[in-house]
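Asker: next comes the sequence, and after it the predicted model I'd like to discuss.
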Amino acid sequence: MTYSQFDYIIIGAGSAGCVLANRLSEDGQHQVLLLETGGSDKSIFIQMPTALSIPMNTRKYAWQFTSDPEPYLDNRQMHCPRGKVLGGSSSINGMVYVRGHAGDFDEWQALGAEDWGYAHCLPYFRKAETWAFGGDAYRGDTGPLAVNNGNNMQNPLYRAFIDAGVQAGYPATADYNGMQQEGFGAMHMTVKNGRRWSTANAYLRPAMQRDNLTVVTHALVERILLDGQRAVGVRYSRKGQTQEVRCRAEVILSAGPIGSPHLLQLSGIGRPEVLQAAGIEVQHALPGVGENLQDHLEFYFQYRCQQPITLNGKLDWWNKLLIGTRWILKKDGLGATNHFESCGFIRSKAGVPWPDLQYHFLPAAMRYDGKEAFDGHGFQLHIGHNKPKSRGFVRVRSADPAEAPQIRFNYLQHEDDREGFRACVRLTREIIAQPAMDPYRGEEIQPGRGVQSDEEIDRFVRQAVESAYHPCGSCRMGEDELAVVDSQTRVHGLEGLRVVDSSIFPSIPNGNLNAPTIMLAEHAADLIRGREALPASDLPVRGDAQWQSRQRLQAAMRPAS
């Protein structure tokens, strides 16, 4: 069956797609179709923040992708879940809100993404959000996306970690999403009134009340339809039936950093040798499709806690029942937070201009699947080197849209990335050795005191790192021969086709990717509608003026033992 009444077809109801569905339908003048392979997000396990590990590891709500054996990680295959539900990955993620450093977006512009520097992006960050503590020049107060600090660091371990960072010679930051990212402070999350505030809740659900927006779930898009060099529609399957739908204006691909390059390749758009190897006829040669894949790695630095104040005492079935019941009745308590309520952003060495290491502090010692790491009480820091130079790829395997693509990140391929993780281990030990942690710090469980030399650290990292679930860059924005879209998000060499999601990031920001993905979609919506961009900002950014010669502001109070 073929329909032709739509102006815009958006593929993917994820972090970017939900924003676009709202913004492109808000004037009531255009018919918009949003296609999503997954289904409803109305599950307690999605909406209750503390249950975040469940949807991420559930096939109903997430594509459970796996990488090729990674050659620089002892050939481990890495888990790469991506949202398959209304809200996409914003419905399965950790709800951490980090914009990234201003330098990250100026880096985008330097790499060829014109008008995507920090001055151009900041107004769209502000437009998207409502910051719980009031708007200012850096933070918004009227946007759809609610941002707060969960339970406001009630557990004393959160404050102790921040104090330890300051004692180690780093600055405190009152708002790492404002003037100053570098330093230690409270962490922000996308939660509203105790519920996960995904883009489905923030953007899509209000827009679904409009007559000019049609949302179709359980629709697997098989290919983008081309008429010569113009995209004219899509083909998708639903409930065993194949359907084609046409558009008058544009097809907008928002299937994410794995799905977007894969669908372009299924449509015959990509590197010719990759398409031919998969038995797909080349419709438009574009060699950068699927290349430039990036991701963040992290590992857990775990310690025993000398006081019985951690979440490890809340992991039995009775306490989980109490937490869940309270959340159902009141939408507050431990069920209403992701538990990452303090954080840090630091530089790995002198000569690095802005932070490239990120901490998430958790007052518990557990794995991402929510299981205990050891008996007793403990705490952990998620730490990663966030500006990797290693690059991977996404490549179609066959013409079957149901077959997952080949994914290889080439994690730790570059020596600078390995050096960054050595800094993670050594700098973290120094921070936790500070006096603020004395009442709490017990035995180091992981990596363990036996891990000291470069070789020992490298071996530990290869075996222990996990994805932070921040893939991006596989349809890079720019103007060179390996760029996939231009600065207007239009696919090079084709008409009527754009890509709008984290796949078009030229480089990976220092932080979680949900906030910059939402910002990108807000900005792209104005580009698509032909509206004048929001006025660029001229606000200053605070950093260390002596970054070339020092790694932190001052010496630590106490060196690592």
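Answerer: Yep, it's here.

Asker: please make it C-alpha for all contacts and neighbour counts, starting now.
Answerer: Fine.

Asker: can you check which strand is longest in the protein?
Answerer: strand 241-253 (DSSP state E).

Asker: any buried residues in that one, and which?
Answerer: If you call a residue buried by 16 or more other CA atoms under 10 Å, then strand 241-253 has these buried ones: Gln243, Glu244, Val245, Arg246, Cys247, Arg248, Ala249, Glu250, Val251, Ile252, Leu253.

Asker: take this one as well and set it beside the first:
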Amino acid sequence: MQASEVDYLIIGAGSAGSVLAGRLSEDPGTQVTLIEAGPADRSVLIHCPAGLALMAKSRQLNWGFETVPQPGLNGRRGYQPRGKVLGGSSSINAMIYMRGHRADYDAWAAEGNAGWSYEEVLPYFKRSEHNERGADAFHGTGGPLNVMDLRSPNPFGPRFVEAAKEAGFAANPDFNGAEQEGVGLYQVTHKNGERCSAAKAYLTPNLGRPNLQVRTGALVTRIVLEGRRAVGVELLEGGQTVTLRARREVLLCAGAFQSPQLLMLSGIGPADELRRHGIAVRHELPGVGAHLHDHPDVVLVYDLPGATDLFGLSLAGAARVWRGIGEWRRQRSGMLTTNFAEAGGFIKSDAAEPIPDLQLHFVIGKLVDHGRKTVFGHGFSCHVCVLRPRSRGSLRLASADPRAAPLIDPAFLQDPDDLRRMVLGFKQMRDILNRPALARFGGRELPASASARSDAEIETFIRNHADTIYHPVGTCRMGTGALDVVDTTLRVRGIEGLRVVDASVMPSVVGGNTNAPVIMIAEKAADLIRAQA
């Protein structure tokens, strides 16, 4: 199918866009075009799970954005990776399958978002999932997204869990089950030893459908409006400007940064911001780009010389990786099936907290600057992030040029409560890493953090080293207020034929990794779209 007019135009082939393309094209009478600025997902770095170690350095598959200088991070610019490929960020992420806490969705509903409570979204999580452990009250089988336990787990993951138990934390075999709190090994979006991105789950099996067109290497520059109705898109493809039209709807799935950017480039957003860049105001919507927030995160790194079970740069480590390449190519098993962040947990900064407000990610290698800095030797790392930050920032335009990166300001640690919780989490994380189950291997905390002992010193370390753990949301927020951008069916307020379906619509970030929730949002959106049609 090569049509300039179809029923649905989907902008962005990330987690949400892939789901919508797969679901909406199930009806052979519905024509769908999916548009992606990046390439097809052919790189072995995507399909081999351990390839994610090199994604931070990729410019072909990763937009590699940066924030504006962050006062809360002592003026540093944060790093903001986003997938630029079929599958979007699900093609470059750490593949952790996590939904967040049931209270997160109940809070959405309590704010006026009818239909988005935990009990109402749980069926969509289950519909999307094929969990290799089997179906139960919380999990599904038969869905497109394969979820499994790691095929060849590293021995240090269970050691971290034992250390956390020694520190007084309960083991939890299923963070997506009846209870989130505790420590354990993460389940991952893998299938047969390969990454199972949203594209591989929902898109790749359906590329032969005659009613589904996928256009890669195509940058959408604006949404075409006729009056207050979205009727198509304009895009740059092969050096040419192309216009495509939608008979029913334009579905914007470009993510928490590029969805609000594209709305503003199309004349939908805060009037002053649009005029500042010479963009004609087609529809004033002041909340576009507001409420940006993300999980602030800091990492402790330990050096373990000679611990070649862990990933690291050494002669012995290189030989082990070389053997691992052979095993993965032959059997799709072995060390290269890792997602690196193999273990973790959900803990409370204070026992009085009603639900966990901190998340841990234990990494089987020395992670410095998101993996962009080369570090020699072997060791492990552990993240702690604040799950419900109070700080709120914004997404603004740098210029009217659609090829220019937007101005990203998550306002990290702007609210003192975020830093307070992070300090408490840092101390608990350090306590776990120093427990006998890990300490017996003789690891040494790197000097940058080891010298931080008092709360004030820990605060300084955090401000000098904290950054994102890649969960930006909120810039096209769903709700009923004056600054909310979409309604509960994800339709853009005041514009017909246009919806936003991605992490930008989250009223507040969930307490956990965001990929599975975005897939759930898109599954629910597909039903909402079909119901209207």
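Answerer: Sure, I can see it. On a predicted model such as this, the values are computed, not experimentally measured, just so you know.

Asker: after superposition, what is the TM-score?
Answerer: In this superposition the chains share a TM-score of 0.95, using TM-score structural alignment, normalised by the length of the second structure; 529 aligned residues with a CA RMSD of 1.9 Å.

Asker: got a list of what Ile10 of the first structure touches?
Answerer: Gly17, Leu20, Ala21, Val32, Leu33, Leu34, Leu35, Val251, Ile252, Leu253, Ser254 (CA atoms under 8 Å, 6 or more residues apart in numbering).

Asker: next, the fifth one: secondary structure please.
Answerer: Pointing back at Leu33 of the first structure there. With DSSP: H, G, I helix; E, B strand; the rest coil as the basis, Leu33 of the first structure sits in strand.

Asker: could you check which residue of the second structure pairs with it?
Answerer: Under the alignment by TM-score structural alignment, Leu33 of the first structure pairs with Thr33 in the second structure.

Asker: quick check: which element contains the closest residue to its match other than its chain neighbours?
Answerer: Residue nearest to Thr33 of the second structure in three dimensions, not counting chain neighbours: Gln213, with 4.7 Å by CA to CA, 6 or more residues apart in numbering. Using DSSP states H and E, Gln213 of the second structure maps to strand 212-215.

Asker: do the same with Gly345 of the second structure
Answerer: Following DSSP H and E, one finds Gly345 of the second structure within strand 341-347.

Asker: for Arg235 of the first structure, same thing?
Answerer: Here Arg235 of the first structure sits within strand 230-238, counting by DSSP H and E.

Asker: same thing with Phe426 of the second structure?
Answerer: helix 416-433.

Asker: quick one, helices of the first structure?
Answerer: 15-25, 44-47, 53-56, 102-110, 118-128, 156-167, 199, 205-207, 256-266, 272-277, 317-330, 415-432, 454-464, 514-529 (DSSP state H).

Asker: mind putting those in TSV, distance to Gly378 of the first structure included?
Answerer: Formatted as TSV, those follow (distance: least, CA to CA, whole Å):
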stretch	distance to Gly378 of the first structure
helix 15-25	33
helix 44-47	25
helix 53-56	19
helix 102-110	34
helix 118-128	36
helix 156-167	11
helix 199	33
helix 205-207	39
helix 256-266	35
helix 272-277	48
helix 317-330	17
helix 415-432	13
helix 454-464	18
helix 514-529	29
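
Asker: which one of those helices lies nearest to Cys472 of the first structure?
Answerer: helix 256-266 (5.1 Å; CA to CA).

Asker: mean per-residue distance, that closest one versus the second structure.
Answerer: Helix 256-266 of the first structure differs from its equivalent in the second structure by a mean of 0.3 Å after superposition (mean CA distance after the TM-score superposition for the first structure).

Asker: strands of the stretch 51-200 of the second structure, start to end?
Answerer: In the stretch 51-200 of the second structure, strands defined by DSSP state E, counting those that start in this stretch lie at 65-66, 79-80, 129-131, 145-147, 182-185, 190-191, 194-195, listed in chain order.

Asker: I would like the residues contacting the helix or strand just after the last one, please.
Answerer: If you walk from strand 194-195 of the second structure toward the C-terminus, the next helix or strand you reach (DSSP H and E) is helix 198. The set of residues that contact helix 198 of the second structure without belonging to it, under CA under 8 Å, 6+ apart, is Gly14, Ser15, Ala16, Ser18, Val19, Gly87, Ser90, Ser91, Leu145, Ile519.

Asker: check the separation of the first and last residues in stretch 134-153 of the first structure.
Answerer: 18 Å (CA to CA, to the nearest Å).

Asker: so which bit of the second structure is the strand holding Arg235 of the first structure matched to?
Answerer: Using TM-score structural alignment, strand 230-238 of the first structure corresponds to residues 229-237 of the second structure.

Asker: give the buried residues for the matching stretch.
Answerer: Within stretch 229-237 of the second structure, the residues scored as buried using 16+ other CA under 10 Å are Arg229, Ala230, Val231, Gly232, Val233, Glu234, Leu235, Leu236.

Asker: for Gly112 of the first structure, give me its contacts.
Answerer: Gly112 of the first structure is in contact with Met477, Gly478, Glu479, Asp480, Ser487, counting by CA under 8 Å, 6+ apart.
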